[in-house]
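Engineer: The amino acid sequence is not available; the structure is as follows:
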């Protein structure tokens, strides 16, 4: 707001430096009187409403006063209220801090902000401050804080309400358990084994990965109940198995499970026969060759 004190100065007054003073309701404004006939008021509030006037005085203390004018400062209602979250998108990890930020695009004076939980509107907090935004914090969220929230802002012209914002509290996965489902007490080549990995705690979806001797076999995502992986066994599949569960809040690994594959009896006999023959050839081979050489020399002689 700009206040200007205008005078119809005489030729004598033009030679004399005038001093200008500004008043509101009989109280002097600014730091006193000065030579500038213009006074800038950077920001006005409703309390600045009142009767304004000015006076000009010469060095001889001759004072001329202006008529009074009434100035009424009108407040701007709060408009376009929104609710933002920190972390963004309403996704927060269990045990972490959640900040609900209530924002207004415009509005003057002191604004009263209120935060509500649920569609029925459970009031969480109310605060009044001279600002277009205010924060409400939940230091450590739990699963019960997963809900819809909204806020209101009011500066005396009626509350303006934000839209509902959904908050989802996510929990890290627990350590998964790996189980091997086999057809019998012993496992043979050609059998089908089911690897089942399940984390009993943690927010879905959960990505499960299966490993054999730290080599990835496959992966599967599941909303609940764990995930399975089927494997047709060969002799090379003996060894240690494990799995991993991850929902984006940190991966967890299961304990190692060992799988021993039994060699069938007929395969054992073949292996045993093959081993005996190899052993005999290894031991008798040089003797047979020596006898053959002796026989061949006699034949030639």
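Structural biologist: Structure received. Quick caveat: nothing in here was measured; it's all calculated off a predicted structure.
Engineer: going forward, measure contacts and count neighbours with C-alpha atoms only.
Structural biologist: Noted.
Engineer: residue boundaries of the helices in the stretch 201-301 of the chain?
Structural biologist: Assigned by DSSP state H, counting those that start in this stretch, the stretch 201-301 of the chain shows helices spanning 265-300.
Engineer: second one coming, line it up with the first:
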């Protein structure tokens, strides 16, 4: 605004500029109209006085050209922006190519007394009404009236002041002066109507859809009239009647960096003048905040979630929907549902360079910000441990068995992740298989015959490569083809063993506990010694000698095979254990057989 324009001119200028607003993107902007100011800033004058009209462009810019109108007729176009008038009527101007200004009603009075007041009065204004008399008119008994009622005597003062105008100041005002004891002169009437400085503010929220942690901008919106657009307002914001921020501010906006569901309380704002003479509070609003939904993306290597012992295991966690700043952490939950935070895990990536069996379990990612934590779904990691080298064992039901009895081959890997599949082989030919779903051992049963001499072994496999046991060599000797044992029939202390059509198996074996243990000439040769458990034969590389056990049954006539059990030391690659079984066969007719110890 040019510095030469007085405050009263500005007041009149603003009064003559009505608020023409158009909603544009939730904001308001004034249409570019021309504006007229008056000097002096009155609309009522004595006849013969001169009023200077000044035409401004939008934003109080001085125009290059100005058109002037009187009673809607153009009266001239000048290069300047001022125009002097002395005629009553309606005056307008047009600055450059802008719209016409609003009409200005001027009145030049012939009366000797004039009451002058401001064109408009707003709440909070300090109003001055001035009673002017022509020269020669007595002012000794000047009186002001409101709605026909004389006000308190003002003495010789020609001004009536109304401080901080409100609705109580509304009314019809005039002034009088007494010329003689019987006569007085009355002025024109000035109607004072105190207008609202600004409407009750409306608190607006941006954006309209909110989620946990979203930034929010509160706007305390109100509208000053054009006549008072130079008034300074300040704005205060409240949550549940508690002031936000450090106090009131000149900006109508207040920024909340993040809002949460627990912050959903009534919000309000106030707009007030700088002297707080006029203050208005908005209606409370309650924002709707959707609870945040964390969208986790977890990537692992290997993607199958089945990791072999010794492999690399890598986790990567990313999350959307959680406002930052956030901290990512990794946790592991074991079978007992115990939660353990992984050391040095406050990163999106977590790596185990070489996994082992203890690394199996449920892993999940946690995203935390300043207000709460969000947890991802658990990722179950299974660690596959390779099988250990299995041990093959042979079990027989008892010390004496008949041809056709079932012998059991057991194969057991003492280490490895289930399920484990066991394969049994005889002379490199597959006999069958057995599966252990939850660990343990596999078994295979077969009926023993004289033809079962040969090598047995087993394999264990859980998908990470098979492991083969040592070889167990089974030797079945038919004494009908070997007569060395029956020749010893004359030795003292011999036992007679006679069998019928159903022949029995005589089998006994003693294993040394370690290298250099008891020899075959130990207690096991004592006829009074008996083994209480079922005999079991392991493919353990140690010296083993199978001992014969004899039964003296004089009514039976049976020829027994020779019983031998030897464990040979084998090459480093594969150990071969030998077990000899005594298989009874029917003797030739009329030929008895004696076996002596």
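Structural biologist: Received it, and whenever you're ready, just let me know what you need. The model shown is predicted, which means the values in this text are computed figures rather than measured ones.
Engineer: Overlay the chains and give the TM-score.
Structural biologist: With the length set by TM-score structural alignment, normalised by the length of the first structure, the two chains reach a TM-score of 0.56; 213 aligned residues with a CA RMSD of 4.3 Å.
Engineer: Assign residue 156 of the first structure to helix, strand or coil.
Structural biologist: What DSSP: H, G, I helix; E, B strand; the rest coil gives for residue 156 of the first structure is coil.
Engineer: Just give me the neighbour total for it.
Structural biologist: Neighbours of residue 156 of the first structure under the rule other CA atoms under 10 Å: 15.
Engineer: Next one: it from residue 78 of the first structure, what distance?
Structural biologist: Relative to residue 78 of the first structure, residue 156 of the first structure is positioned 9 Å away (CA to CA, to the nearest Å).
Engineer: Return every residue with contacts to both of those two.
Structural biologist: In terms of CA atoms under 8 Å, 6 or more residues apart in numbering, residue 156 of the first structure and residue 78 are both contacted by the residues residue 111.
Engineer: Just tell me what residue 181 of the first structure corresponds to in the second structure.
Structural biologist: Applying TM-score structural alignment, one finds that residue 181 of the first structure aligns to residue 395 in the second structure.
Engineer: So that match versus residue 388 of the second structure, what's the distance?
Structural biologist: Applying CA to CA, the value for residue 395 of the second structure to residue 388 of the second structure is 22 Å.
Engineer: What's the separation between whatever residue of the first structure lines up with residue 473 of the second structure and residue 24 of the first structure?
Structural biologist: Under the alignment (TM-score structural alignment), residue 473 of the second structure maps onto residue 258 of the first structure. Going from residue 258 of the first structure to residue 24 of the first structure by CA to CA gives 90 Å.
Engineer: Repeat that for residue 250 of the first structure.
Structural biologist: Going from residue 250 of the first structure to residue 24 of the first structure by CA to CA gives 65 Å.
Engineer: So between these two, which is more surrounded?
Structural biologist: A count of neighbours by other CA under 10 Å puts residue 24 above the other of residue 250 of the first structure and residue 24, at 18 against 10.
Engineer: Skipping adjacent residues, who's closest to the more buried one in space?
Structural biologist: Of all residues not flanking residue 24 of the first structure in the chain, residue 52 sits nearest, at 4.5 Å (CA to CA, 6 or more residues apart in numbering).
Engineer: just checking, the one you found is part of a helix?
Structural biologist: No. Under three-state DSSP, residue 52 of the first structure sits outside any helix and is assigned strand.
Engineer: Would you mind confirming that it makes contact with residue 21?
Structural biologist: No. The criterion here is CA atoms under 8 Å, and residue 52 of the first structure misses it with residue 21 at 11.0 Å.
Engineer: before we move on, back to that, so what's the residue count around the residue nearest to residue 24 of the first structure?
Structural biologist: Neighbours of residue 52 of the first structure (other CA under 10 Å): 21.
Engineer: and if you look at the one 4 residues further on?
Structural biologist: Other residues within reach of residue 56 of the first structure by the criterion other CA under 10 Å amount to 22.
Engineer: Also residue 82 of the first structure?
Structural biologist: Around residue 82 of the first structure there are 21 residues (other CA under 10 Å).
Engineer: Can you point out the buried residues in the host helix or strand of it?
Structural biologist: In this assignment (DSSP states H and E), residue 82 of the first structure forms part of strand 79-86. Judged by neighbour count (16 or more other CA atoms under 10 Å), strand 79-86 of the first structure contains these buried residues: 79, 81-85.
Engineer: what does stretch 214-226 of the first structure give?
Structural biologist: So for stretch 214-226 of the first structure, counting by 16+ other CA under 10 Å, buried means 219, 221, 226.
Engineer: who does whatever helix or strand residue 8 of the second structure lives in touch, helix- and strand-wise?
Structural biologist: Assigned by DSSP H and E, residue 8 of the second structure belongs to helix 7-15. Counting contacts by 3 or more CA pairs under 8 Å, 6 or more residues apart in numbering; DSSP states H and E, helix 7-15 of the second structure is packed against strand 35-39.
Engineer: Give the other helices and strands that the strand it packs on contacts.
Structural biologist: helix 7-15, strand 51-56, strand 89-95.
Engineer: Where in the first structure does it fall?
Structural biologist: Counting by TM-score structural alignment, strand 35-39 of the second structure falls onto no part of the first structure.
Engineer: same deal with stretch 150-162 of the second structure?
Structural biologist: Counting by TM-score structural alignment, stretch 150-162 of the second structure sits on no residues of the first structure.
Engineer: now do stretch 410-421 of the second structure
Structural biologist: With TM-score structural alignment as the criterion, stretch 410-421 of the second structure aligns to 196-207.
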